[in-house]
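Chemist: Sharing a model that was predicted from the sequence below.
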Amino acid sequence: MPYGKYKGTIIADIPVSYLEWMAGKGFSKDKMGMLLSTTFEIKTNGLGEILYMVKKQVQAARPRKGGAL
């Protein structure tokens, strides 16, 4: 998240309560708004497991720091 209370937080880790507040104010029409809106829909429809699986795959694909031999 590039701004606000949760600046620096992975969008998938933003609490539903904050996403609900943002939804009430209206999501922006840019890419960030789309990401926040999609995350809100996923979480409020009980599909948070999707976000967990995506985060797990992204973390597995990243090279590890320190270069294990």
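Modeler: Looks like it arrived, so ask away. Computed from a predicted model, the values in this text were never measured in an experiment.

Chemist: from here on, contacts and neighbour counts on C-alpha atoms
Modeler: Fine.

Chemist: in stretch 4-11, what's buried?
Modeler: Under the neighbour-count criterion of 16 or more other C-alpha atoms under 10 Å, stretch 4-11 has residue 11 buried.

Chemist: Below is structure B, check it against A:
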Amino acid sequence: MEVQLQKDFLIKLSHAKMPFGKYKDRYLIDLPEYYIVWYHTKGFPKGTLGQQLQTVYELKVNGLEYLVRNIREL
């Protein structure tokens, strides 16, 4: 079941957009790296958005953001 939860999380992440601020309505995976790093140093928000931004950070650090972009195109 855990694999299904991870799959669902990545599918939702691939369609998630920034709900506020300068980058409002931009896909989270397409946010500039410096912005994600800023959140990493400042602290991610609580809840789902924070989990999604933290995942985006890990994906970008490891050069794997293409995986989420590929999911969005399916």
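Modeler: Everything's here; your move. Quantities reported herein were computed from a predicted structural model and do not represent experimental measurements.

Chemist: Just the element for the equivalent of residue 20 of structure 1 over in structure 2, please.
Modeler: Residue 20 of structure 1 maps onto residue 37 in structure 2, with residues paired by TM-score structural alignment. Assigning secondary structure by DSSP states H and E places residue 37 of structure 2 in helix 33-42.

Chemist: what packs against that helix?
Modeler: Other helices and strands packing on helix 33-42 of structure 2, by 3 or more C-alpha pairs under 8 Å, 6 or more residues apart in numbering; DSSP states H and E, are helix 47-61.

Chemist: how close does the helix it packs on sit to structure 1?
Modeler: For helix 47-61 of structure 2, the mean deviation from structure 1 after alignment is 0.6 Å (mean C-alpha distance after the TM-score superposition for structure 1).

Chemist: In structure 1, what range does stretch 61-69 of structure 2 match?
Modeler: The aligned range for stretch 61-69 of structure 2 is 44-52, by TM-score structural alignment.

Chemist: distance between the ends of the matching stretch?
Modeler: Using C-alpha to C-alpha, to the nearest Å, the span of stretch 44-52 of structure 1 from its first residue to its last is 15 Å.

Chemist: Next: stretch 10-20 of structure 2.
Modeler: 21 Å.

Chemist: go on, stretch 39-49 of structure 2?
Modeler: 11 Å.

Chemist: For structure 2, which residue occupies the most central location?
Modeler: In structure 2, the centroid-proximal residue (C-alpha atoms, centre = their mean) is residue 56; its distance is 3.5 Å.

Chemist: thinking that residue is in contact with residue 63, fair?
Modeler: No. Taking C-alpha atoms under 8 Å as the definition, residue 56 of structure 2 is not a contact partner of residue 63, at 10.2 Å.
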